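Trainee: The following block contains a protein sequence and its predicted model.
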Amino acid sequence: MNGAIAGNIAAVKERIAAASRRAGRAPEEVRLVAVSKTKPASAIAEAFAAGQTLFGENYVQELVGKLAEMDEPVTWHFIGSLQSNKVRQIAGKVAMIHSVDRLSLATEIDRQWGALGQNCDVLIQVNIAQEATKSGTTTSDAFDLVREVAKLAHVRVRGLMTMPPFFDDPEGARPYFRQLKELSKQIAVAGIPGVEMKELSMGMSGDFEAAIEEGATLVRVGSALFGERIYR
């Protein structure tokens, strides 16, 4: 790709740093998750060579294929909708799951990671806008879900994730990011044993700067790094 990915990564990281400074935050507080769904292993290897080490995948089968194909020591996060019957395939292979939206899924994660003698860091996905087409627990049910997931021995709640509605203007998404941050604060104050609200996964290619200004610690960026989809 003739260095295009490396240039895109540098540009996005500068935008992350600028948004962080506008919000009075240190750029180091925000991690870039390079969303590599539908992209070939060669593109991920190119991004890794440019210094990007954290990647997010949406589909289990695709992630499993890349795990077998790649030698680079990248860190994987699973960021897509996850079926309980596919958890076993990624157990012990991802550092974090962003999309836990129900207790049955968390229970299966606990079982599969427990079988390996490991713990899994997870984020609770909240459907702030209550869109029927998107996964996520409701704002009102989030507290109960966090409390129940926190009881599982091999699952560690580390924060929240959301996907706001799509807007041409990123300012449209800002209220949803702000609501997730507020919910995170409320859960943190509750002092639920074993729960840390240190991560907020929100913001994508079109709106990650607004998300950072509202408190994001993980931004999930794909097309701004890799261009539009190569295959699916």
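Mentor: Yep, that arrived.

Trainee: make it CA atoms for all contacts and neighbour counts henceforth
Mentor: Fine.

Trainee: quick one, longest helix in the protein?
Mentor: Using DSSP state H to define each element, the chain has its longest helix at helix 4-22.

Trainee: Whichever helix or strand comes after that one - contacts with which helices or strands?
Mentor: Downstream of helix 4-22, the first helix or strand assigned by DSSP states H and E is strand 31-35. Counting by 3 or more C-alpha pairs under 8 Å, 6 or more residues apart in numbering; DSSP states H and E, the packing neighbours recorded for strand 31-35 are strand 54-57, strand 218-221.

Trainee: Could you pull out the buried residues of the last one?
Mentor: Going by neighbour count (16 or more other C-alpha atoms under 10 Å), the buried part of strand 218-221 is L218, V219, R220, V221.

Trainee: residue contacts, H98?
Mentor: H77, F78, I79, G80, V122, L123, I124, Q125, L160, M161, S201 (C-alpha atoms under 8 Å, 6 or more residues apart in numbering).

Trainee: Among those, pick out the one closest to L32, please.
Mentor: Taking C-alpha to C-alpha as the measure, L32 sits nearest to S201 out of the contacts of H98, at 10.0 Å.

Trainee: you'd agree the closest one is up against E214?
Mentor: No: S201 lies out of contact with E214 (C-alpha atoms under 8 Å); the separation is 11.2 Å.

Trainee: take a look at this one as well, against the first:
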Amino acid sequence: MSIAQNLENIHKEVASIATNCGRQPEEIQIVAVSKRFPSEAIEQAYKAGQMLFGENYIQEAEKKIAELDNKPLFHFIGHLQRNKAKTAARLFDCIETVDSFKLAKSLNGHLEREGRVLKILLQVNIGKDPKKAGTTEQETEKLLQEIKQLPHLRAVGLMTMPPLTDAPEEARPYFRNLRMLSERLTSKGLFDSDHKVELSMGMSGDYPIAIEEGATIIRIGTAIFGTRSY
């Protein structure tokens, strides 16, 4: 099927899942994960109505964004090294993977020089997976308090990737724990807006479970673009 048809099918499924669990479909944003797909694939998705894309690698993203005729919104969803923070501060509309104050402070400095304010999510290693990046559940509150002192960052929510599994249902407790953590932190007024806190969780294989557990952002790549060629 075409990218446009894949997007249509996903939107229908998202709407059905949201409705069945008492949520509004428009609460849920789809990030089309375009890493390792050419800029032409992004253009096809954009023409089909997809406005938001996710990239994992700074150099790849910079090249593709420069090639695009249209200028959709981009989230950075990969591990961000501080030596790439300057470029990230210029390119992206949101960085979903902030996991340390050192990184946040570096981003804030570059954003100040760019004259920009940037939305961020804190990446939480909710499953304590040694193979995954992210701050700990226990350190998240402290990090949010520190970020509140940085005027060019807006912490709007949390992001996680649960431990890898072939059974989507096994991801449910991790998604639930992230939602519960966000609720505790919201009650303390630690996000930029406590009226709407973003939860980025769920990918092609488990996004239905994530929506049921409160995801407001789902990150979908292969279900939109197909199998990556490299």
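Mentor: In hand now; what should we look at? Since the structure is predicted, the reported quantities are computational estimates derived from the model, not experimental observations.

Trainee: TM-score for this pair?
Mentor: The TM-score (TM-score structural alignment, normalised by the length of the second structure) is 0.96; 229 aligned residues with a C-alpha RMSD of 1.2 Å.

Trainee: do you know how far G117 of the first structure is from V87 of the first structure?
Mentor: Using C-alpha to C-alpha, to the nearest Å, G117 of the first structure is found at 15 Å from V87 of the first structure.

Trainee: of the two, who's got more company?
Mentor: The residue with more neighbours, out of G117 of the first structure and V87, is V87; 19 against 10, by other C-alpha atoms under 10 Å.

Trainee: Quickly find the element holding that one.
Mentor: Taking DSSP H and E as the criterion, V87 of the first structure maps to helix 87-90.

Trainee: now for K86 of the first structure: what does it line up with in the second structure?
Mentor: Using TM-score structural alignment, the partner of K86 of the first structure in the second structure is K84.

Trainee: Around that match, how many other residues sit close by?
Mentor: Quick note: K84 of the second structure (other C-alpha under 10 Å) scores 15 neighbours.

Trainee: Next, find the distance separating it from D194 of the second structure.
Mentor: Counting by C-alpha to C-alpha, the gap from K84 of the second structure to D194 of the second structure is 30 Å.

Trainee: same deal with Q44 of the second structure?
Mentor: Plainly put, Q44 of the second structure is 35 Å away from D194 of the second structure if you go by C-alpha to C-alpha.

Trainee: Over to T186 of the second structure?
Mentor: From T186 of the second structure over to D194 of the second structure the distance is 6 Å, taken as C-alpha to C-alpha.

Trainee: List of residues touching the helix holding V87 of the first structure?
Mentor: With C-alpha under 8 Å, 6+ apart as the contact definition, helix 87-90 of the first structure has outside contacts at V60, V64, E108, I109, Q112.

Trainee: Just give me the match in the second structure for S42 of the first structure.
Mentor: Using TM-score structural alignment, S42 of the first structure lines up with E40 in the second structure.

Trainee: which position in the first structure aligns with I65 of the second structure?
Mentor: Using TM-score structural alignment as the criterion, I65 of the second structure maps onto L67 of the first structure.

Trainee: Check N125 of the second structure too.
Mentor: Using TM-score structural alignment, the partner of N125 of the second structure in the first structure is N127.

Trainee: To what extent is that match buried, counted in neighbours?
Mentor: Residues within reach of N127 of the first structure, counting by other C-alpha under 10 Å, total 24.

Trainee: can you pull the contacts of it?
Mentor: N127 of the first structure is in contact with K134, S135, G136, T137, T138, T139, T162, M163, P164, counting by C-alpha under 8 Å, 6+ apart.

Trainee: Which parts of the first structure are strands?
Mentor: For the first structure, the strands defined by DSSP state E cover 31-35, 54-57, 75-78, 96-100, 120-125, 155-161, 199-201, 218-221.

Trainee: would JSON lines of those with distance to Y231 of the first structure be doable?
Mentor: Formatted as JSON lines, these follow (distance: least, C-alpha to C-alpha, whole Å):
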{"stretch": "strand 31-35", "distance to Y231 of the first structure": "14"}
{"stretch": "strand 54-57", "distance to Y231 of the first structure": "14"}
{"stretch": "strand 75-78", "distance to Y231 of the first structure": "19"}
{"stretch": "strand 96-100", "distance to Y231 of the first structure": "23"}
{"stretch": "strand 120-125", "distance to Y231 of the first structure": "27"}
{"stretch": "strand 155-161", "distance to Y231 of the first structure": "26"}
{"stretch": "strand 199-201", "distance to Y231 of the first structure": "25"}
{"stretch": "strand 218-221", "distance to Y231 of the first structure": "17"}
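
Trainee: Surely R179 of the second structure touches I211?
Mentor: No: between R179 of the second structure and I211 there is no contact under C-alpha under 8 Å: 10.9 Å.

Trainee: ok, now which ones touch the spatially closest residue to L225 of the first structure that is not a sequence neighbour?
Mentor: Among residues not flanking L225 of the first structure along the chain, N8 sits closest, at 5.1 Å (C-alpha to C-alpha, 6 or more residues apart in numbering). Taking C-alpha under 8 Å, 6+ apart, we find N8 of the first structure in contact with A224, L225, F226.

Trainee: residue in the second structure matching N8 of the first structure?
Mentor: Counting by TM-score structural alignment, N8 of the first structure corresponds to N6 in the second structure.

Trainee: what's the answer for E28 of the first structure, then?
Mentor: Correspondence of E28 of the first structure to the second structure, assessed by TM-score structural alignment: E26.

Trainee: do you know how far its match is from S193 of the second structure?
Mentor: For E26 of the second structure, the distance to S193 of the second structure (C-alpha to C-alpha) stands at 18 Å.

Trainee: of those two, who's got more company?
Mentor: Higher neighbour count among E26 of the second structure and S193: S193, with 14 against 10, using other C-alpha under 10 Å.
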